[in-house]
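Enquirer: no sequence on hand, only this structure:
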């Protein structure tokens, strides 16, 4: 065995600082895992830029990453432990009292009802060290596997598919493949918006090497704008498409028979099943709703291109057939030997910054740590390593099952750490109701209030936030990076691993949780990965198990596996077999014949697809704090095809009520031909804390994949009906506002305070009374109740303290102009005089709604630039910088160029208005 220097992956002796004192850390958002340079400003904030040395992003950041500095404030932070008292109010307590209370209540419930009566629900936002300690406590020492994670909602179908095919949850490729492929197939992935840094690497390949792109998605997303071929298939038919592709590859001599024979099993059964699902181009077209020509073109391109990367994300995973979809994709790569080779692999685009790290430590209820399973040998191995006398011996409840068990009264204590299930789970109203039944409901959070906290938490424990905590995360290509602290912790906030360890000590397990730092935990995690692992398990970072504290601090990004007997990390798997099954072969999986769990009906004639938008993240507890990120799409909305809009009587810019068998939401209508007929699309981000009646999770059916337990978020039967509001408007305030119950509102972060977009049917005199109750009688007012207009402002010195503009839809005032005035420290006499007109004053023209969030460039400014001769995104970028950072606004720039450059006056007017 060759000895390995564990610091070989480090910057030898180099401090983890970038230029001019910047701290090297990792972004807190998606699974791309971008490196960040954070330069503290000494006032609790920091300047943020991309780390040019990080191999995930080479200095590029998306709009969300670029705006991380705007999310570091303390305004809504949970600063102290709190316990709900007998009067029902939350009271501040000492850490020792809070920890004693949690430990004693957990111990009482376990003693009375057994370990199956308690559960943890974790988050892909946690650091690996936090995840490790929580899993160790629940699975190893409490003796229950009821510990799951919100990653169950985003990538567990990929985990299940990879385990079925490869014998382990192994990502076979790496990011370099995106630059070396000749064909990039994106399935259920709007990478232009959701993974823009990686998408720019794909576009660079397209521009420099001529790589082609195929986009497969029910929605014509911005990603489709760069594709040579767009396949707008019917929802739920991905398995049929890739089954048809497998048949085509077999019938046209495009297989790799040597690879199939030497390294795989089950091919004949999988091919026979594929023939029964979609045995020809015509059958595939019929099953998917695509044209035969498009299907034939896709099959031909795939068959003729040896270097293919198929990238898939939530459109594949978030499905009741998600695992079968994943395996149908993998089957095509195995059949052609296009796996683990430069520019050739299936690749899952992970949603969260540490979903992968959570998988490494057993964050899912059906896993043990270090990619081990609930098999007798693995259970015994982990038990011996941990010296755990009460180790769980069978899988626990997955997320949806867990909350159903809470509703039935079977789980009586729940600890939620770093996530917001009252918003993000399907059938979210039922999940919220279940939380109220718990005997003990503990939340570790860094925000004082969100929908989950407000669902009746008994104990609140203040956790450190990004910028304060230190540890590791693993990105989508198996690359471990350090998150480093660059700010002092807020209030009494503590690391999540410390909080869990302190409870474990109080439960009597102190010897196993005697951790003094994240480095201590990382070393144990690395040692477990190598324990009795002579290459039989994929996850192995044994070369890092002896890192000193100094070496851990200086750790530079390293890809696993990095084994003790292997001096080089391994970027790819399976080019020459070496799978992790008992016979070392991959398995072709014969998928079930695809069928959606529920059919549409006369009462629910449409299907609801949910997803993300460009500049927001999850339930907006972080991204919602950034004024830049709130300006592109500031209101919750539902996207509708023009034919469906006409059929159901809804119009662009109006409101509609979307209803399913599980709930209803009131949303702004966006009519778009990019939406498929018969489908609705609504974003997931808004919560009860950020908008009225817009928790889209409440609409989603709780159907799950039988293998992964991942919910179906893409095809719930739904209806849509118009909902009329007479008045529209907005309010701006230096402090948060409690708006009248009768109003529809959406909260938007704005420079200098808080913004609210409003709609209502109530009497305007009531709005006047409400504003006076907030700001007093000393108001500057313009009122025309007969014309339906009320505008008012309250000033402190020469600055707007609060203002309200409300009226008919086209006469409420210019939100963008008033926002600029509100942000000013001082208004001159002319600006004060013109304020209540709601219109631009000289020298303060509205830039329009923000298109480029990275640089704050508005639509009007961009349209003016196009009219002035900028005819390409590059020319716009040269003038305005728009599109030159993450590039996620480039598709919109292209649409504006087409509209403003059109000879049709309506198109030009549309570009300026929308």
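Expert: On my side now, so go ahead. In this text, all values refer to a predicted model and were calculated from it rather than measured experimentally.

Enquirer: from now on I want contacts and neighbour counts done on CA atoms only, so please keep to that.
Expert: Fine.

Enquirer: report the buried residues of the host helix or strand of residue 208.
Expert: Per DSSP states H and E: residue 208 is located in helix 196-209. By 16 or more other C-alpha atoms under 10 Å, the buried positions in helix 196-209 come out as 196-203, 205-206.

Enquirer: among those residues, which one lies nearest to residue 752?
Expert: residue 196 (28.8 Å; C-alpha to C-alpha).

Enquirer: pretty sure the closest one contacts residue 886?
Expert: Yes - with contact defined as C-alpha atoms under 8 Å, residue 196 and residue 886 form a contacting pair (6.1 Å).

Enquirer: what's the neighbour count on the closest residue to residue 532 other than its chain neighbours?
Expert: Of all residues beyond its chain neighbours, the one nearest residue 532 is residue 381 (7.9 Å), with distances taken as C-alpha to C-alpha, 6 or more residues apart in numbering. Applying other C-alpha atoms under 10 Å, we find 16 other residues in the vicinity of residue 381.

Enquirer: C-terminal to the helix or strand where residue 381 lies, what's the next element?
Expert: Element membership of residue 381, judged by DSSP H and E, is helix 376-386. For helix 376-386, the succeeding helix or strand toward the C-terminus, using DSSP H and E, is helix 399-407.

Enquirer: that next one packs against which elements?
Expert: On a contact count with 3 or more C-alpha pairs under 8 Å, 6 or more residues apart in numbering; DSSP states H and E, helix 399-407 meets helix 428-435.

Enquirer: next SSE after the helix it packs on?
Expert: strand 440-445.

Enquirer: gap between that following strand and the chain center?
Expert: 22 Å (C-alpha atoms, centre = their mean, to the nearest Å).

Enquirer: now do that strand against helix 428-435, angle only.
Expert: 120 degrees (axes from the mean of the first three to the mean of the last three C-alpha atoms, to 10 degrees).

Enquirer: got another one to weigh against that:
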């Protein structure tokens, strides 16, 4: 696609852009799609990659190939707002960019409404807007006149003028009336829907409502496709289907949302959803760790906690894709999907991988919580770890093939010399609490089976006054206060927890609206309403008589 929604294969569109920009060498065919681009870089055909506002090492399929491509590429430039991403690890040049709260420009939503976006804060440090970075590079390459922009209003005006060039109602995107805005008018621009041309359907609320389409004959064009099966098919060696997707409170690879501890209170870790029958065959239970492998893994180990779910179809698994190497030692789900993609759109086949599964035998489970430098030091001493951000301290979940008692010597090596520490060691668990002037510095809480210790409880102790003997004993015994045993957060807006909601349902609040009135949950952003409805259904079903389902022997690996 050319600029302003124009088609690269359309001769009239090509001529319009070429004339408007005075670009005699304008491209005549599409460039490489993302999957193909990384293959070309791995083959040495692409010498330089400039990656802006995305994290392809974590988000692309066939992670092993993407990593090999970036290692092989002669120059990798990464522009991002985050200081740590999987992709930044391969950058020769890292450019600090501005985030949404620093940007000055426009945004367009899915109903074609353009709104002004004004920065809330000044850019931090050396961060610059994307258009500034591109302009500086363009001028340094000798194109001073083409990249002489001093304000986003100039870029917006140029874009608007291009949408109107040779348009005459033949293209949907038309912003012609906005091309003459000066800086003051741009700054005060009110939200408007395109198309905005004076010649046709000004600010149309709904496109195509009159039955006319932007095609040569004015009729809709349908694209005929031939349905086909996914390329990543299961086999005797890789018998399970892997589906990947999103969780409610995270976005893409968590480079932004992962920095908000509040958003991690709903779901703070990745997992692999497994049907109970599959779990029985694999001999795993909730919380156990399981290793997933695919033909394209390239030696990358993916290990996830098991989540048994009777709503999951037999033979099919689900894992969220948000977590990556930035967040854990074995959380690189993208390694389990190859580069198969749709021939028309180029969209990778992210919903149907083929994997094999095997339980991972661990002797120790637990977490390390406290000062960041100490937690990071212990992170490298364990086989498996997962970062679980809290609001006041660093925290990692860990697992290891050594039992808790065998890990004592390794753990002690990393304890601070200027602090006091207490230990409680039993047949099934090991607890070490480190204090400095009676303030919590570090807690290492291990057991021989998976545990779920509330992070809010640890936050309250770390952020509070001096620890009392009772609080230290509670840490050593890994026994949270009752106030922190209310289950996971379901409503992130108001911090309403699962057990509180279940209690309200039991008291007769058996509608989403009723729960909202009693607890406020679901009354702000509304994203938890689906989960509230599920809790109503499951909690109510417990008290209702039901027929026992007969099981059949229809399932086999």
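Expert: Okay, I see it. Remember, predicted model here, so these are calculated numbers, not experimental data.

Enquirer: that older thread, corresponding residue for the residue nearest to residue 532 of the first structure in the second structure?
Expert: Here residue 381 of the first structure is matched to residue 16 in the second structure, going by TM-score structural alignment.

Enquirer: what's residue 634 of the first structure aligned with over in the second structure?
Expert: Under TM-score structural alignment, residue 634 of the first structure pairs with residue 268 in the second structure.

Enquirer: skipping adjacent residues, who's closest to that match in space?
Expert: residue 388 (6.1 Å).

Enquirer: map that neighbour across to the first structure for me.
Expert: Using TM-score structural alignment, residue 388 of the second structure sits opposite residue 748 in the first structure.

Enquirer: quick check: its match is in a strand.
Expert: Yes - counting by DSSP: H, G, I helix; E, B strand; the rest coil, residue 748 of the first structure is part of a strand.

Enquirer: residue 372 of the second structure: neighbour count?
Expert: 13.

Enquirer: ah, wrong one, I meant residue 22 of the second structure
Expert: Residue 22 of the second structure has 11 nearby residues by other C-alpha under 10 Å.

Enquirer: now swap in residue 423 of the first structure and tell me
Expert: Residue 423 of the first structure, neighbours per other C-alpha under 10 Å, totals 28.

Enquirer: tell me the contacts of the aligned residue in the second structure for it?
Expert: The alignment partner of residue 423 of the first structure in the second structure, by TM-score structural alignment, is residue 58. Contact analysis of residue 58 of the second structure by C-alpha atoms under 8 Å, 6 or more residues apart in numbering lists 86-87, 253, 323-325, 332, 334.

Enquirer: before we move on, what about residue 387 of the second structure?
Expert: 327-328, 394-397.

Enquirer: try it again with 10 Å
Expert: 268-269, 323, 325-329, 367-368, 375-376, 379, 394-398 (C-alpha atoms under 10 Å, 6 or more residues apart in numbering).

Enquirer: would you mark the buried spots in stretch 882-894 of the first structure?
Expert: 882-893.

Enquirer: any idea how far residue 450 of the second structure is from the equivalent of residue 438 of the first structure over in the second structure?
Expert: Mapped onto the second structure by TM-score structural alignment, residue 438 of the first structure lines up with residue 73. Distance, residue 73 of the second structure to residue 450 of the second structure, using C-alpha to C-alpha, to the nearest Å: 42 Å.

Enquirer: which SS state does residue 49 of the second structure fall under?
Expert: strand.

Enquirer: who touches it in this structure?
Expert: So residue 49 of the second structure contacts 37-38, 41, 69-70, 73-78, 91 (C-alpha under 10 Å, 6+ apart).

Enquirer: aligned partner of it in the first structure?
Expert: In the first structure, residue 49 of the second structure lands on residue 414 (TM-score structural alignment).

Enquirer: against residue 286 of the first structure, how distant is its match?
Expert: 47 Å.

Enquirer: cool, and residue 119 of the first structure?
Expert: 45 Å.

Enquirer: of the two, who's got more company?
Expert: Taking other C-alpha under 10 Å, residue 119 of the first structure and residue 286 do not tie; residue 119 has more neighbours (26 against 14).

Enquirer: so which strand or helix has the more buried one?
Expert: Judged by DSSP H and E, residue 119 of the first structure forms part of strand 118-122.

Enquirer: residues near residue 869 of the first structure, how many?
Expert: 11.

Enquirer: what about stretch 490-505 of the second structure, how long is it end to end?
Expert: With C-alpha to C-alpha, one end of stretch 490-505 of the second structure sits 14 Å from the other.

Enquirer: right, I'll call it a day here.
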